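K.L.:
Provide a 3D model corresponding to the input given below.
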Amino acid sequence: MDTEKGVTDVAGVPKSDRGLRIAIIAVTISSKLAHIATGILTLPYNRFYQQNTLLPILAIAKAVEDRENDEEISAQLKRWRDRKLSEFQLVQVASTLISAAVIGCFSWPPPDSLHSLSPAFWHASISFSLFSILLAASEQFIFQTLHRSPKPRNVDKELAMILYIRRSRKVEP
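P.N.:
Below you'll find the model as predicted:
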């Protein structure tokens, strides 16, 4: 083995230049597809997503990289958690109101010329609103139980995802 090139027999790492190029291209394409999918999925509330999720995560990652004290990082994590909890509550309230409106529409008498897509949209909207209520409630439960976790925390391990997001986006807060 050539010590100048480093270890070449690591599991999962391609051994040829062509294999390495293919792996790099695959990772790049999958990263771009994930970025596009995130953009599409967050399109209705992109600004809300940027302000309440992505920018705070990037700010926390920058604080970790700048080796700020643990109290400041903990305060930033607490503010982010509180922001996410309020976002989940907002989603639950909005989804409940939408569900109530859609359920109210089901009680209306059907018009004579009803297009076939109307009931489909009604059922889809009630399904999506109920799903968002359940999803927000489960996420809220997870965030609240993480706060009360009795075991000691490994901050480096918890922030690994945040650092990965920051590096993959190449964005400064």
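K.L.:
could you use CA atoms for every contact and neighbour count after this?
P.N.:
Will do.
K.L.:
okay, helices next: where are they in this protein?
P.N.:
Listed in chain order, the helices found in the chain under DSSP state H are 17-41, 46-49, 55-65, 70-106, 117-147, 155-158, 160-169.
K.L.:
got a markdown table for those, with mean neighbour count too?
P.N.:
Output for the helices of the chain, formatted as a markdown table (neighbours: other C-alpha atoms under 10 Å):
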| stretch | mean neighbour count |
| --- | --- |
| helix 17-41 | 12 |
| helix 46-49 | 14 |
| helix 55-65 | 19 |
| helix 70-106 | 16 |
| helix 117-147 | 15 |
| helix 155-158 | 10 |
| helix 160-169 | 15 |
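K.L.:
now Pro56: how far from Ile165?
P.N.:
From Pro56 across to Ile165, the span is 12 Å (C-alpha to C-alpha, to the nearest Å).
K.L.:
same thing with Ser86?
P.N.:
For Ser86, the distance to Ile165 equals 23 Å [C-alpha to C-alpha].
K.L.:
same deal with Gly19?
P.N.:
Taking C-alpha to C-alpha, one finds Gly19 at 25 Å from Ile165.
K.L.:
over to Ala137?
P.N.:
For Ala137, the distance to Ile165 - C-alpha to C-alpha - is 25 Å.
K.L.:
can you check Ile142 too?
P.N.:
Distance, Ile142 to Ile165, using C-alpha to C-alpha: 21 Å.
K.L.:
do Ala61 as well
P.N.:
In terms of C-alpha to C-alpha, Ala61 sits 9 Å off from Ile165.
K.L.:
now the second one, please; I'll put the structures next to each other:
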Amino acid sequence: MTANRLAPGDTAPSFTLTDADGARVSLQDFVGSKVILYFYPAAMTPGCTTQACDFRDSLGSLQAAGYTVLGVSKDSPDKLKTFAERDSLSFPLLSDEDLAVHNAYGAYGEKNSYGKIVTGVLRSTFVIDENGLLEHALYNVKATGHVASLRKKLKVA
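P.N.:
Down below sits the predicted model:
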């Protein structure tokens, strides 16, 4: 099962998901602003924590450059709330338990895990412009160093 990959210039698939506080968050809410939407395998695991904390630590400069950061995983809202509180994550974490949004973005499918082909979440980041079009579609990113390389790509100091 290979994921359907999106590419720059594609329209970002719309979605409405529940955040860690139980509120509904839609991509439509951000029309007119730039969004960094990132998919990660599981809250409170080492790599996902590193990546989330890197986004947290870069949030000021990303927001100053006009970006809103949204994290998406298959975790329940309750688990996301624990993750956000434990690591002082001040951006929305969204729950996609049925993987519908993961699948729409091609962020779920076959991947190589320690030499074995498995099906799971593909750590991916999408940069969506003010008009809802993808500027960047980055698949199989590394947890460590990804935010720094994304900032460089976006020319955010």
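K.L.:
superposed, what's their TM-score?
P.N.:
The TM-score (TM-score structural alignment, normalised by the length of the second structure) is 0.25; 67 aligned residues with a C-alpha RMSD of 5.2 Å.
K.L.:
SS state for Asp78 of the second structure?
P.N.:
For Asp78 of the second structure, the assignment made with DSSP: H, G, I helix; E, B strand; the rest coil gives helix.
K.L.:
that one: neighbour count?
P.N.:
By other C-alpha atoms under 10 Å, 14 other residues sit near Asp78 of the second structure.
K.L.:
contacting residues for Val147 of the second structure?
P.N.:
Shown in contact with Val147 of the second structure (C-alpha atoms under 8 Å, 6 or more residues apart in numbering): 51, 54-55, 58.
K.L.:
now name the helix or strand holding it.
P.N.:
Taking DSSP states H and E as the criterion, Val147 of the second structure maps to helix 146-154.
K.L.:
for that helix, buried residues please.
P.N.:
146-147, 150 (16 or more other C-alpha atoms under 10 Å).
K.L.:
what is the nearest of those to Lys116 of the second structure?
P.N.:
His146 (23.4 Å; C-alpha to C-alpha).
K.L.:
list the contacts for that closest one?
P.N.:
When contacts are counted by C-alpha under 8 Å, 6+ apart, His146 of the second structure touches Gln51.
K.L.:
tell me the spacing between it and Ala104 of the second structure.
P.N.:
22 Å.
K.L.:
do the same with Asp54 of the second structure
P.N.:
Here the criterion is C-alpha to C-alpha. By it, Asp54 of the second structure lies 25 Å from Ala104 of the second structure.
K.L.:
same check, this time on Asp19 of the second structure
P.N.:
Counting by C-alpha to C-alpha, the gap from Asp19 of the second structure to Ala104 of the second structure is 18 Å.
K.L.:
between the two, tell me which one has more neighbours.
P.N.:
Asp19 (23 against 17).
K.L.:
hang on, the earlier thing: in helices, which of the contacts of Val147 of the second structure appear?
P.N.:
Among the contacts of Val147 of the second structure, DSSP H puts 51, 54-55, 58 in helices.
K.L.:
scan those and report the most crowded one.
P.N.:
Phe55 (24 neighbours).
K.L.:
now it. Nearest residue, chain neighbours left out?
P.N.:
Val147 (6.3 Å; C-alpha to C-alpha, 6 or more residues apart in numbering).
K.L.:
check Ala136 of the first structure too.
P.N.:
Counting by C-alpha to C-alpha, 6+ apart, the residue nearest Ala136 of the first structure is Phe88, at 5.1 Å.
K.L.:
does Leu62 of the second structure touch Thr68 like I think?
P.N.:
Yes. Counting by C-alpha atoms under 8 Å, Leu62 of the second structure touches Thr68, with 7.4 Å between them.
K.L.:
comparing those two, which residue is more hemmed in?
P.N.:
Neighbour count, other C-alpha under 10 Å: between Leu62 of the second structure and Thr68, Leu62 has more, with 22 against 19.
K.L.:
the more buried one and Leu93 of the second structure: what is the separation?
P.N.:
For Leu62 of the second structure relative to Leu93 of the second structure (C-alpha to C-alpha), the value is 16 Å.
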